[in-house]
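[1] Compute the structure for the input listed below.
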Amino acid sequence: MHGTAYGRGLAVAALLELLHAFAGAAEAATEKRVALVIGNSAYQNVTRLDNPRNDAALMAETLASLGFTLVGGRAQIDLDKPAMDIAVQSFGRQVQGADVALFYYAGHGVQVSGSNYLVPVGANATREADVDFQMLDVNLVLKQMQGSGTRLNMVILDACRNNPFGGRGLRAADGGLAQMRAPDGTLISYATQPGNVALDGTDGHSPYTKALASTIRQAGLDIFQTFNQVGLAVKRETGGAQQPWVSSSPIDGTFYFVPPAAPAAPQVAVAAQPEAQLPGTLRPDPDRVPIKDVALLRELSERLYEHNFDPEPIDSRNGMRAAISKFQEKVAMTPTGEATEGVLTRLRKMEDLSPWGSIVYGPDIDKWGISWKHASRRAAVDDARDKCGGAKCTFELSFYGSHCGAFAISSKSWSLIERDTLDRARAAALDECGKAGKSCRIIDAVCANGVGH
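    Prediction:
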């Protein structure tokens, strides 16, 4: 009889603890939370930015894990003006009847005559009259939220970088963003103080978004505590050079991204377990759990790319499987080629590679481009393709750290070769190119860290 009572006491205590643990999560799950996340990096007419696309992907993943429904199902990356307009209008429709609406933007932003504008990737404004047609007024986002029935609206702007149009005739654009009045039930968070310039970041994410994504996962912080913690984290990270700023109207009730943990269940004194027992159900092996979510698959593809395992083309199952297999071999996994949670987890834990260099070539247009000392592979390739003539420069050689690349060509052949030194890269490129029987010459060569240029 004593043994039976002991087992029953354990079961009741475990059940109570489980119910308490999930009480906060269940409360959050009953809220309807809607978010639009936009990240613009690949600007066509002004300075490109390395990190907004990464920042937007991080925020989309984080918000989705906290119960937000994402407009478009994922982060919206590199939008032109029509695409931004459509996304904001869709956001306005989806927030009708929601409890919480959140708009996040990373990319170029400017203030013109006291109003704040978000810059689509194709914008090329040269005078103030162009602005309303080529950029998105933040007030239009606020209007989409007003009258929706939400009890809380959040606008988060990691968009306070230098005015990209300063040297292009748009004199009315000032540095940073202007302070806006927050409508009822609204909080507006800027990556830095109004009129100041925020940092884009050198490690793949801006200091602001990195702090924000980490802080909103912490349980028990209300909305004001959350953004205060973010501000302190960014201030420490940047040595005081950047101070986030919040503008807010009175907000009804208390909002938590993650509710406080419920109090622990009362502990019942019981005899010690005579021997350890395995639980009846073991957690699944992450290396056997396939990834099916589109946003996570895109993250996996991007992380593989940034570690020089080419999953391209993205829509090719064989391309992705080959890239995953090569990565698995590198980390001593069985090369199954399967996209699993275990593969993504290992990639997330890996150090970012840098610096990056790239050489691209377009045989059809007979042009080439070269770049070096970039923080990411994507940025290095974009820079090289800008010099080459764009998307038609399809052949790419990317390298990182102290490795070097060389480009050799003759009238009949060409080669792009990577080696651990500049001299070896040049020699190998000439040797490979010369196999066609013609004398070749080196067009250019560089190391990822800039040696050779």
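[2] can we go C-alpha only for contacts and neighbour counts from here?
    Noted.
[3] Now do the helices in the stretch 351-453 of the chain.
    Secondary structure of the stretch 351-453 of the chain, counting by DSSP state H, counting those that start in this stretch: helices at 377-388, 422-433.
[4] I156: what's it in contact with?
    Shown here is I156, whose contacts under the criterion Cα atoms under 8 Å, 6 or more residues apart in numbering are L102, F103, Y104, Y105, I188, S189, Y190, A191.
[5] related to what we said a few turns ago, CSV for the helices of the stretch 351-453 of the chain, including mean neighbour count and distance to V112?
    Conversion of these to CSV gives the following (neighbours: other Cα atoms under 10 Å; distance: least, Cα to Cα, whole Å):
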stretch, mean neighbour count, distance to V112
helix 377-388, 22, 28
helix 422-433, 20, 48
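[6] Mind putting those helices into TSV with distance to F91?
    Rendered in TSV, the data for the helices of the stretch 351-453 of the chain read as follows (distance: least, Cα to Cα, whole Å):
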stretch	distance to F91
helix 377-388	29
helix 422-433	51
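[7] what's the residue closest to the geometric middle of the chain?
    Residue closest to the average C-alpha location in the chain (Cα atoms, centre = their mean): N54, at 2.3 Å.
[8] one more to put side by side:
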Amino acid sequence: MLFLRPFFLVTLLALSLPVAVSSKDRVALVLGNSDYAHLGYLPNAAQDAQDVSDALRALEFEVFEGIDLTRKQIGRLVFRVMSRLDEDDLALFYYAGHGVQFGSQNYILPVDATGTTEETVQKSAIRLQSIIKDIEQRASRNVVIMDACRDNPFAQGLDEPLQSMGATGLAELKGGLSTFVAFATEPGLAASDGAGRNSPFTGALLRYINDEEKDVHELMRKVRYDVVQETNSTQTPWESSSLLKKICLAQPGGHCAQPVSLPTPAPQPETTTPAQPQPQWPDLVLTHVVSGLDPNGDGFLALRAGTYSGAVRLAKMTEGTRLQFLGQDGVWFHVRTETGLEGWAHSNWIRFTGAQTSAAQTTCEALWQQRNAYFHQRGYCFQSARGQAAFSNQNCIPGLSAANVPLSSAERAAVSQIKAQERAMGCP
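    Next up is the predicted model:
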């Protein structure tokens, strides 16, 4: 396809400088473009990239930094990074600057980007998905961080109407297997460049990036909360993940520290005991159901171990299977079945039905537990003795009020349904 790969082939032939070999297993490509020749100046983008580079070097990343680069210079730097990466590396790509979308494709804009038509703009830009795909082919674990969701800089200067060009923001992007993608704001929306040295998004990222105990999901939850607070809820950072294992940027190799294993107890003499019943889920609140399966298709919805179609299949869920909703990652729902199996399933074939329990009769206590579980999953710190006794406040977000807990639309619907049932039952 267009633009990036032919460009890198030319660069490959032209580049003759040797690439230094390093023993580091965390490699970062950091780009920041502020001083555009034909587009609006971005005062913070270059500073954001410089500060992120410094933070990553302090964490002992091998950093390839590029500030205010042309398209040709970016290509040369990307080639150096690709030549350096190997399969066991953790690769991180950070970009701050102008970015645009055409249809479902995103482009980052070098400082010499220009054009008045779709074709000329694309020829002067670099397709983001091509960089990410090249990184994924070389490294086994990847983190992509984009602070490039500014207003479309070409919106007022095009000679022809371009229906495929987004007016603001970038298109939704999902990486391949073992890739984590974070955007400064939601797809199709614009993010603030900020009034200080850093943008709100990068400023928050810098506050938490050196936390050795936080993996990238926990880190982004902290960043998201700060950005929402700083921008008065006008900007919400967004992420997509297909990671198989946790990634901790501040840990050697990006590997999160494993909990200390307790010593194995000494074997005990065998005794004959009556058979015990299998564990049940007496307070399981079933708010969703598998629905809409194609009768001429496979006839089941897969319950998987991760949020991608190639994840290990844990079970086959048929039409009408009732589920407990535990959380959401993009189009994937985290659910538990009536038999206690827990995993991920695609939301296209799951619908909300209202609160039902697997016990003979719903109790006020069960409804209270289910309603507050949604807030616990999203980082709410419980203040009451009852809440602290039922839910751990470990890794919760201090200062996050109940009104500002970032529930998804499905979660809010479930909470509203549970509250209605609590009122109908006269629960305190």
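[9] Do a quick rundown of the strands in the stretch 351-453 of structure 1.
    Counting by DSSP state E, counting those that start in this stretch, residue ranges of the strands within the stretch 351-453 of structure 1 are 356-362, 367-374, 395-400, 404-409, 414-419, 441-447.
[10] Where does the nearest residue to M145 of structure 1 once chain neighbours are set aside fall, secondary structure wise?
    Spatially, and ignoring its direct neighbours in sequence, M145 of structure 1 is nearest to G92 (6.1 Å; Cα to Cα, 6 or more residues apart in numbering). In this assignment (DSSP states H and E), G92 of structure 1 forms part of helix 81-94.
[11] matching residues in structure 2 for the following helix or strand past that helix?
    If you walk from helix 81-94 of structure 1 toward the C-terminus, the next helix or strand you reach (DSSP H and E) is strand 100-106. Taken onto structure 2 by TM-score structural alignment, strand 100-106 of structure 1 occupies residues 90-96 there.
[12] What of stretch 396-408 of structure 1?
    Structural correspondence for stretch 396-408 of structure 1: none found in structure 2, per TM-score structural alignment.
[13] From the chain's centroid, how far away is that stretch?
    Mean-position distance between stretch 396-408 of structure 1 and its chain equals 26 Å (Cα atoms, centre = their mean, to the nearest Å).
[14] Span of that stretch from start to end?
    The first and last residues of stretch 396-408 of structure 1 sit 14 Å apart, counting by Cα to Cα, to the nearest Å.
[15] so R303 of structure 1 sits right up against L347, yeah?
    Yes - R303 of structure 1 is in contact with L347 according to Cα atoms under 8 Å; the separation is 6.6 Å.
[16] For structure 2, which segments are assigned as helices?
    When assigned using DSSP state H, the helices of structure 2 occupy the ranges 4-14, 45-58, 71-84, 118-124, 128-138, 200-208, 216-230, 364-377, 385-390, 409-425.
[17] Which stretch of structure 1 lines up against the last one?
    The reference is to helix 409-425 of structure 2. Under TM-score structural alignment, helix 409-425 of structure 2 corresponds to no residues of structure 1.
[18] Report the buried residues of that helix.
    Buried residues in helix 409-425 of structure 2, counted by 16 or more other Cα atoms under 10 Å: A410, E411, A413, A414, V415, Q417, I418, K419, Q421, E422.
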